[in-house]
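*Asks:* Sequence and computational prediction follow.
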Amino acid sequence: MAPVRWAGDRLLLLDQTRLPREELTREFACWEDVAEAIRTLVVRGAPAIGVTAAFGVALAARQSRATTFDSLLADIETAIKGLAATRPTAVNLFWALDRMRSTLLAGRAMSVDAIRSRLLAEAQAILDEDVAANRAMGDHGATLVPSGARILTHCNAGALATAGYGTALGVVRSAHAQGKVALVWVDETRPVMQGSRLTAWECVRDGIPHRLVADVVAASLMGRGQVDLVVTGADRIAANGDTANKIGTYALAVLAHHHHVPFYVAAPFSTIDPTLASGAEIPIEERDPAEVRRVGATVTAPEASPVFNPAFDVTPSELIAAIITERGVFRAPYSFRR
């Protein structure tokens, strides 16, 4: 599965807003449209957002009519600013943009055409590294999965949220390949339903045994002893291990702690933000109230009802049994070294 890929002279994205009804691949030839795709969830998931933004910068270089380094730099800085404004919580976005800027600045002595080629190569390298990191992460995480495991996951942290394979679902994939997975409980993940629309779709495609449940069922499942571990992804991890992920993750961590179920986070090392001491400093995106007032096209609440719709919440590190990365498994007290 390749939700993000480059073909010829343009970026191809699998439109995740259309899943599971149809598989539609959209083409992008300018960075402005890439930014809108990130903003409107055509592509989502922190690692996939970072990869997509990197290609957005490569497109900006191709769009630019600059003939000098300084004019190219000005055009690309405009694109980086626009791409950075799309999703404030996912740190992979800013990490990828900083990496692309560094690549640009390192090429100051090169021709403009050579810089364009170098930026595209760097975006492709970010994509390739993400896939490799996900597979390594999956193998590290699979060591934590007992035989016959019943795993609960939230939102979509699969191939669709990355350049391929997945973070939390990558752990599930690796464990499934080893014959360890009895069942995956898939939270529907209100309000945008990434669990039911995307994670369940991936499980069907890969033949992973799963069962879809409403978000409110998680406590009952744990109370009945039907969950052996919880694995989620992450959009930003602070230096102390506090983790921002899809809204509802914190509640699952509290439930898991109460029921003595290990709660794991799987994320690439690029998701760790060492500049933030704790989760209190992580910016939380608030999205369109209409997402809560409807399910798909069906209106489920009065238009006049005020809505609070944070896209993420922060799970304190003390509720996290371990953080799984491509560099290995980290446990508290967390000390992440680049």
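*Replies:* Sure thing, it's come through. Numbers count the residues shown, from 1 in each chain.
*Asks:* use CA for all of it now, contacts and neighbours both
*Replies:* Noted.
*Asks:* after the longest strand seen in the chain comes which helix or strand?
*Replies:* Ranked by number of residues, the top strand in the chain under DSSP state E is strand 181-187. Counting by DSSP states H and E, the next helix or strand C-terminal to strand 181-187 is helix 194.
*Asks:* In the helix or strand that that following helix is followed by, which residues have enough neighbours to count as buried?
*Replies:* Sequence order places helix 200-206 as the next helix or strand after helix 194, per DSSP H and E. Neighbour-count burial for helix 200-206 flags A200, W201, E202, C203 (criterion: 16 or more other CA atoms under 10 Å).
*Asks:* Quick check: of the residues you listed, which lies closest to A53?
*Replies:* Nearest to A53 among those is E202, at 23.4 Å by CA to CA.
*Asks:* For the nearest residue to the closest one once chain neighbours are set aside, give me its contacts.
*Replies:* Of all residues not flanking E202 in the chain, G158 sits nearest, at 7.4 Å (CA to CA, 6 or more residues apart in numbering). By CA atoms under 8 Å, 6 or more residues apart in numbering, the residues touching G158 are G164, Y165, G166, T167, A168, L169, G170, T199, E202.
*Asks:* Tell me how far the first one lies from V91.
*Replies:* By that I understand G164. 18 Å (CA to CA, to the nearest Å).
*Asks:* go on, L12?
*Replies:* L12 is 22 Å from V91, by CA to CA.
*Asks:* which strands and helices sit next to the host helix or strand of A35?
*Replies:* Using DSSP H and E, A35 sits in helix 31-39. Applying 3 or more CA pairs under 8 Å, 6 or more residues apart in numbering; DSSP states H and E, one finds that helix 31-39 contacts helix 46-63, helix 69-84.
*Asks:* A further structure is provided below for comparison with the first:
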Amino acid sequence: MGINRPSEVDADRSFHHGFIQELGVLKALKYKDNTLRVLDQRRLPNRVEWICCTDATCVAKVIREMAVRGAPAIGVAAAYGYLLAARSLAARGEGLTVDALQAGYRELAAARPTAVNLVWALDRMVACLRDAEPLPDAQRLDRLSDEAQSIEARDVEANLAMSQRGAALIERDRECGWVLTHCNTGALATAGQGTALGVIRDAWSAGRIEGVYVDETRPWLQGSRLTAWELQEESIDYRLICDGAAASVLATGRVGWVIVGADRIAANGDTANKIGTYSLAVLARHHGVKFMVVAPRSTIDRDCRDGSAIEIEQRPAVEVSEVGGQLLAPRGASVYNPAFDVTPAGLIDALVTEAGVVRHPDRDSIARLFD
């Protein structure tokens, strides 16, 4: 497997300084010299470690093991993984065709079954290769490289558009000027800027919010490890809370919006997102707090009729029973560990995409996003 680990940035060194020095911009993925460099998000915020992938097997592994996470970032990584598979095939002198790359496609597609962006990006790469099959292998590789870069650039553009649209929905209210978010939906989860956290960035810059409540987001703690870091680096006022504290926070009346991302959205608007999102939607409705989902159109699975058809990934028990290798539960405890839950469309006040905002999404309004 084509994997190696560059030297780590010193743990006591500013993470922001190390990150900017590496890439020049806030990005968790970097493709250069036939290598996909992945910022290992399992190590953050205490260690900065990059994984260098030179084949599709490595990319599938870092997706499956959550070194890279967030539906948009997973899609970008998968596109580059497919490109690496194509380069490996061409280097062996084998015919560079869609059929020849089926094994690589399947390996990447199986890495995280719930995130629809993964298969969406792979299918774009497949369509690109199929169109290029009359060309010599070298030109096919060039076309695939251009397509992967296009997928990455498109995600950044979509995030910027969503940030503006979502921020415009938020009206400054001194009594409920805070927002609450779950998991990590920032630059680390995308090709740049972020989805829900992108909206929060723009709303903060425009003076529309006073601050952000951040769920820690058990069991992977993406909120405390990643979202809190991103907000702190940009001097956005935030309060980190336990997931179980969300109800009491919403009851204070200080929160005007709950803003989250999505890993898969069904044709009727039902939305799969990090486990704990559904409970936030129920709590928000009870307390009269608005609920916003921010996701690119590529997250909408038009072939999925509703939330009951969304495959929910089951994760290893150790993620719940241990933290950092420290056992928290009785040894051998039985664990139920779904990575996602499904929020019914009826609990969503606004779905924000790069193509427009849908209020109270349903099958017809979502279909119009693709007109």
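*Replies:* Looks like it arrived, so ask away. This one's a predicted model, so the numbers in the text were calculated from it and none came from an experiment.
*Asks:* coming back round to it: with A301 of the first structure as the reference, name the closest of the helices and strands packed on helix 31-39 of the first structure.
*Replies:* Taking those one by one with CA to CA, helix 46-63 is closest: 29.7 Å.
*Asks:* so where is that closest one in the second structure?
*Replies:* Counting by TM-score structural alignment, helix 46-63 of the first structure falls onto residues 71-88 of the second structure.
*Asks:* now that stretch, how far from the chain's geometric center?
*Replies:* Chain-centre distance of stretch 71-88 of the second structure: 15 Å, with CA atoms, centre = their mean, to the nearest Å.
*Asks:* just so I have it, where are all the helices in the stretch 201-350 of the second structure?
*Replies:* For the stretch 201-350 of the second structure, helices defined by DSSP state H, counting those that start in this stretch occupy the ranges 222, 228-233, 246-251, 277-286, 318-321.
*Asks:* so of those helices, which one's packed in deepest?
*Replies:* helix 222 (a mean of 24; mean count of other CA atoms under 10 Å).
*Asks:* Contacts for it next, please.
*Replies:* Here helix 222 of the second structure makes contact (CA under 8 Å, 6+ apart) with C183, N184, E216.
*Asks:* Quick one: map the last one onto the first structure.
*Replies:* Pointing back at E216 of the second structure there. Match for E216 of the second structure (TM-score structural alignment): E188.
*Asks:* With I236 of the second structure instead?
*Replies:* Aligned against the first structure by TM-score structural alignment, I236 of the second structure finds its counterpart in I208.
*Asks:* Name the nearest residue to that match, ignoring sequence neighbours.
*Replies:* Excluding its sequence neighbours, the residue lying closest to I208 of the first structure (CA to CA, 6+ apart) is H176, at 7.1 Å.
*Asks:* How about R305 of the second structure?
*Replies:* A267 (5.3 Å).
*Asks:* from memory Y278 of the second structure sits against G346, does it?
*Replies:* No - applying CA atoms under 8 Å as the test, Y278 of the second structure and G346 come out as separate, 11.4 Å apart.
*Asks:* Just tell me the aligned range of stretch 25-35 of the first structure in the second structure.
*Replies:* Using TM-score structural alignment, the residues of the second structure aligned to stretch 25-35 of the first structure are 50-60.
*Asks:* and the end-to-end length of the matching stretch?
*Replies:* 16 Å.
*Asks:* Any idea how far it is from the middle of the chain?
*Replies:* Distance of stretch 50-60 of the second structure from its chain centroid, counting by CA atoms, centre = their mean, is 18 Å.
*Asks:* how many other residues sit next to the counterpart of N337 of the second structure in the first structure?
*Replies:* Matched to the first structure by TM-score structural alignment, N337 of the second structure sits across from N309. Counted with other CA atoms under 10 Å, residues neighbouring N309 of the first structure total 16.
*Asks:* The spatially closest residue to W220 of the second structure that is not a sequence neighbour: what's it in contact with?
*Replies:* Leaving aside its chain neighbours, W220 of the second structure sits nearest to E319 (7.2 Å; criterion: CA to CA, 6+ apart). Contact analysis of E319 of the second structure by CA under 8 Å, 6+ apart lists P219, W220, N337.
*Asks:* what's the counterpart of E319 of the second structure in the first structure?
*Replies:* So, by TM-score structural alignment, E319 of the second structure is matched to E291.
*Asks:* Same question for T181 of the second structure.
*Replies:* The pairwise alignment with the first structure assigns T181 of the second structure to T153, based on TM-score structural alignment.
*Asks:* Same check on A153 of the second structure?
*Replies:* Using TM-score structural alignment, the equivalent of A153 of the second structure in the first structure is D128.
*Asks:* so the strand or helix carrying L351 of the second structure matches what in the first structure?
*Replies:* Here L351 of the second structure sits within strand 350-353, counting by DSSP H and E. Using TM-score structural alignment, strand 350-353 of the second structure lines up with residues 322-325 of the first structure.
*Asks:* likewise stretch 274-282 of the second structure?
*Replies:* Taken onto the first structure by TM-score structural alignment, stretch 274-282 of the second structure occupies residues 246-254 there.
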